[in-house]
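K.L.:
Show me how the following folds:
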Amino acid sequence: MNRASIYFLNEGEPNTYDFDETLPPLPLPELHDTLVRYYESIKPFGSPSELANSMNVIETFESGVGAELQEKLVKHAATRKNWVDEWWDKYAYHMLRLPLNPYIVMAMPVKLEVINIPETPALLLKNLSRLMYHTLEFWDLARKALIKPLSSNGGTVKYSSALYKRFFSTTRAPGTEYDYIKNFFKTVKEGPTPSHAVISGKGRIFVFDCLHTDGTLITPQEILIVLQRVRTILDYEPIGDCVPILTHGDRTTWANNYLRLQEISEKNRETIRIIESSSIVIAFDENEPQSYEEISLFCVNGDYHSKWGDRSSTIIAYKNGRFACVGEHSAYDGTISVSYALFVQLSMYETPEPDWSSTDTSKVVALKELKFDLDVELQKEIERTKVECDRRRNDVIVTHDSFNEYGKDVIKTWNLHPDSFVQVIMQLAYAELHKE
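P.N.:
Got it, this is the predicted structure:
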């Protein structure tokens, strides 16, 4: 297994997004089939009398208002490829008013030790330079539509690869009633796309461009110089204004503060646009996790003042040389996260370490610090949100375990998806623990 065989297109193969237009639309079940499945799902929880009553309700619904709703749903489904995705985003995710961190995001440690790369403080910036460079490679492949389309069963089952476009340059913007996705990423075919990156730490935010003037990626050595400059500022200068912590309030409060930030000045509106549209985001976290469990925990509750919580994907670099990634789930699913993580691991495993001795002669990439205009009201909100974030640090417990007894091939023999299987196991564990 190597990255070329998994990710790189061969000559004449369809590009990353070719299947998106030809895939069949999401099937819409018949009303009767939906109601049968609903009844089967409630069987374990109802008494005979309750189930009999439920059956009466189901039959009345099927012959009455249910039929009318199904007719409207059929018309709705006829005009789009996926009849449920808008509703799923809005009602399953975007109407939730909980803070994204630590309750809703996806988090995973970046395991470099498994590919024989030490995770130490001394190697922090060099490893991060490599990690960022290969992330930019992945961005470049997605931009040029050169990643093999998502598929399974040896390529016979095709999937949409459209969510690759929401891994980069994407943010979940806050709304007073419900949030919404803002996506700035474009393929080469679609037009110019943002090529700048954002680095944050100790409440401060910096930006730099990831492309040379000829369109090629900046090198790991050039990235290292940027990181050294940022790290020096963070180590020897005061903490910043900590505006990113506002993104970790409840969604309605953050929406109000988000509007206030933009009302204050054009500078603030432009700063927000730069952060939300950046190709990749890196956050320095001053914590020093000692295990993959702690890496994952600090990923969702570490330095709140330095993580722009709305971004669809963020690389977190801990002070002791460990790394993690955090993702916003409504922007994309775990398939994209796993694809990215494997690409980066294989890239760092297969690609020789850069010649760091050439760093002294590398070009210096322009670096700019981003700052906000703040009024007294927002300064108070920053301090209030700091206290609120500290109060909920222990709300979520994170464990990190490796299960090796069997995998998805065994699960599929029971006609279950691994996600469904894990959910059933959790429900069974709860029932056995609480006897209900």
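
K.L.:
C-alpha only now, for contacts and for neighbours.
P.N.:
Noted.

K.L.:
Mind jotting down where the strands sit in the protein?
P.N.:
106-110, 151-152, 157-158, 170-173, 180-183, 196-201, 204-209, 280-285, 313-318, 323-327, 368-370 (DSSP state E).

K.L.:
and residue 38, which of the ones you listed is closest to it?
P.N.:
In terms of CA to CA, the element of the strands of the chain nearest to residue 38 is strand 157-158, at 27.9 Å.

K.L.:
Please give the structure of this sequence too, so both can be compared:
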Amino acid sequence: MAEAHQAVAFQFTVTPEGIDLQLSHQALTEIYLSGLRSWKKRLIRLKNSVITGVYPASPSSWLFVVIAILATMYTRSDPSMGLIAKIQEHLPVSQSMSAQCQTVVSAVLFSTMLWLSLIFTMRLCLKQLLSYHRWMFEQHGKMSNTTKVWMVSALVRIFSGRQPLLYSYQGSLPNLPVPAIKDTLKRYLESVRPLMDSTEFERMTKLASEFESSLGHRLQWYLKLKALWAANYVSDWWEEYIYLRGRSPIMVNSNYYGMDFLYVTPTPIQAARAGNTIHAFLLYRRKLNREEIKPWLLRSSVPCCSYQFERMFQTCRIPGTLTDTVQHWQDSDYIAVYHRGRYFRLWVYQAGRLLSPREIEYQIQRILDDPSSPSPGEEKLGALTAGDRVPWAKVRKEYFSTGVNKRSLDCIEKAAFFVTLDDDEQGMMGEDPAASLDRYAKSLLHGKCYDRWFDKSFSVVIYKNGKNGLNAEHSWADAPVVAHLWEYALATDSFQLGYNEEGHCKGEVDSSLPRPQKLNWEIPSECQEQVAQSLAVAQALADDLDFHVFSFRVFGKGKIKKCRMSPDAFIQLALQLAYYRVTVAHDREMFCLTYEASMTRLFREGRTETVRSCSNESCAFIRAADVCRRLFRSASEKHQHLYRMAMTGAGIDRHLFCLYVVSKYLGVESPFLKEVLSEPWRLSTSQTPIQQVELFDLVNHPEYISCGGGFGPVADDGYGVSYSIVGENMINFHISCKHSCPDTGAHKFGAQIKKALLDLLHLLCPDQSESKKTEASPPEDKKDQ
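P.N.:
Next up is the predicted model:
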């Protein structure tokens, strides 16, 4: 083992003849190469910090400015208008420095100040340009003159300069603005109007008015003060109070998952799939460390914030009694692996180089073949991360703060990421592929409730039949960031690394690789009892979860766009219609507060905002769904407007949330805020877009598509719906709810979504409708070996 080699690298023994010094040259070489790799990474980070720090200029532009100033001075003109002479007067007097040399030094100092001023000016201009969002609200073909100048002149690209690194735009992104409290309350009342009767709405209007005229302005003043000081007035509180202070299980309630290819399994060999997948993740980490990942540009020109990428690897959520914390380490040269109740440390570097996929497969196979048994209490230890947070925090402090348990726990928490080698087979298979897909989703979300480490930033699951998947912790980043990583891993695995004819990874194996290290534990009986209690809590939560995953293949965004509709608005209205029909079937006939996640990454350190999809317009349309096509378009346009408002910092919920946090800090109660933040989200939705379309050839290889990912329901009597629009003719849905609620059912809701999609297409575009057509049967699962 590598750490064993390091332990014996330097030994000495006291003998009668003196001190016997022993050196292990192999171990010393390993230490040297490991240190060399670490210093290379530090130099790369330093270089990137310099490049990013002067963006949109480049370090070489400093030399250009210096040469230009010196050349101008050579022509006996003074471009500094006397500043160079002033600088020369204040230089320390030195006998060894001639007057000419002092002039050159003064010119270099002036050039540097001029260069820094130009960088500051360019950044300021870029920030002002990126603060312009009116283009988002304008219809195609009806663009204002200001937007035409902004887009046609490509001013953003002009001031963006050269090819940016991942974090190049961070210093130029605008801060998230604090909306006027009057506007937020007006939009809030508009959003809840369809959910309340006249008496209830009048009461809520009165509460809002009292809040605005009294406590609201005081809280708003504190928010504006924070917005001046902080990069983002929402994100730190959002992470702290929404995620880290939650004391209930993060499994199902917070974590989410991503699926493998739907119709293709590249290899049926578990170790081989693990080899390529792990290697792909590590290649992504290398690109991330070097900042070679391209920043995400909206409409190919408007940059989005990239700060969430910083904590992707070597990150773990640490439990606490009052609040958890997110701990991030700079580097890790190993991963943590779980198999049949045992935890292993797998080194992924040898002699300073990254192991090849074939070598990782070899090491994984060693773990699969390891006949050792789990230590007492080890097998279900991961249940601690799946249960309530306070018991886990107390157990961690009492039993995992010293000795062998601390060393083993540190190994898991400081690992690059976590891998589970699952003995189950999952995917779309068997006589009932639909049911198998549902089981696959549940397995990724919670597994056996003890065979994932839910606190890690993400855990990779490799199944016995070669299928894989991913489970991610939510506090450190949102789903699009993890989805970017997952897309890269899937594409690299299949299209770049590949497999040989037998289904094994390509490449050779260094047989001298140290064996993976099995972690040791000493779990006392009292700790084992708490593990059992946490497992019981998690198991009850998992058993109550009802899941349904399906691919809608009758039509996709292609036909929706032909109807001149936004695909997202179309799907959201279908979800509203489906939910309404479900409630009608239970004699309730009601709408519900609907959550749709929208990103706010147009702003620095932005995360998400809520699009309240249930609006007056959508409810009016649904009530008259069989009467008027005009209402459909009106509801769609309203949804698009709400989405754009959320993206541009004019949403409702994050502003109200921060006002509530300030009120708690001040120790004052607001009946209005208390009621607003206690309203249940019975329909929680999120779209997972494909961000790196260039990695997948959906035209020639339509079978290489992922089904996306999903999450659990937010309300006990509600639904969690994740959907992904794939290509032109496919929409994937992931629906979750709870068995304990008699009024909800994932399959029942899925059936209503399918019907609503067909009905809406028939209503909007009868000439394109295929309402009587059955869904196309999916292709069979393929094995490319």
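
K.L.:
quick one on the thing from earlier: looking at the strands of the first structure, spot the one closest to residue 362 of the first structure.
P.N.:
Among the strands of the first structure, strand 204-209 sits nearest to residue 362 of the first structure (CA to CA), with 15.2 Å.

K.L.:
what about the aligned residue in the first structure for residue 242 of the second structure, neighbour count?
P.N.:
Counting by TM-score structural alignment, residue 242 of the second structure lines up with residue 92 in the first structure. A count of nearby residues for residue 92 of the first structure, using other CA atoms under 10 Å, gives 12.

K.L.:
related to what we said a few turns ago, would you mind finding the most buried of the strands of the first structure?
P.N.:
Looking across the strands of the first structure with neighbours counted as mean count of other CA atoms under 10 Å, the highest average goes to strand 313-318: a mean of 26.

K.L.:
now that one: which residue numbers in the second structure?
P.N.:
Counting by TM-score structural alignment, strand 313-318 of the first structure lines up with residues 458-463 of the second structure.

K.L.:
Can you give the distance of that stretch from its chain's centre?
P.N.:
The chain centroid and the centroid of stretch 458-463 of the second structure are separated by 16 Å under CA atoms, centre = their mean, to the nearest Å.

K.L.:
and what of stretch 11-27 of the first structure?
P.N.:
Put simply, stretch 11-27 of the first structure sits 23 Å off its chain's centre (CA atoms, centre = their mean).

K.L.:
Could you do stretch 635-653 of the second structure as well?
P.N.:
Taking mean C-alpha positions (CA atoms, centre = their mean), stretch 635-653 of the second structure and its chain are 21 Å apart.

K.L.:
what's the matching range in the first structure for that stretch?
P.N.:
Stretch 635-653 of the second structure maps onto no residues of the first structure, going by TM-score structural alignment.

K.L.:
correct me, but residue 444 of the second structure touches residue 470?
P.N.:
Yes: shown here, residue 444 of the second structure and residue 470 form a contact pair, counting by CA atoms under 8 Å, at 6.7 Å.

K.L.:
which residues do the two both contact?
P.N.:
Taking CA atoms under 8 Å, 6 or more residues apart in numbering as the criterion, residue 444 of the second structure and residue 470 both touch 257, 258, 259, 461.

K.L.:
Who are the contact partners of the first one?
P.N.:
Meaning residue 257 of the second structure. Counting by CA under 8 Å, 6+ apart, residue 257 of the second structure has contacts 441, 444, 445, 469, 470, 471, 472, 709, 710, 711.

K.L.:
The closest residue to the last one other than its chain neighbours and residue 569 of the second structure: what is the separation?
P.N.:
For residue 711 of the second structure, the nearest residue in space outside its immediate sequence neighbours is residue 256; the separation is 4.6 Å by CA to CA, 6 or more residues apart in numbering. Counting by CA to CA, to the nearest Å, the gap from residue 256 of the second structure to residue 569 of the second structure is 23 Å.

K.L.:
what's the answer for residue 181 of the second structure, then?
P.N.:
Look at residue 181 of the second structure and residue 569 of the second structure: by CA to CA, they are 27 Å apart.

K.L.:
hang on, the earlier thing: which residues are in contact with the match of strand 313-318 of the first structure?
P.N.:
When contacts are defined by CA under 8 Å, 6+ apart, stretch 458-463 of the second structure is touched by residues 270, 273-274, 417-426, 444, 452-453, 468-473.

K.L.:
Identify the residue nearest the alignment partner in the first structure of residue 358 of the second structure in space, chain neighbours excluded?
P.N.:
Superposed on the first structure with TM-score structural alignment, residue 358 of the second structure falls opposite residue 221. Distances taken as CA to CA, 6+ apart put residue 359 closest to residue 221 of the first structure, at 5.0 Å, once the chain neighbours are dropped.
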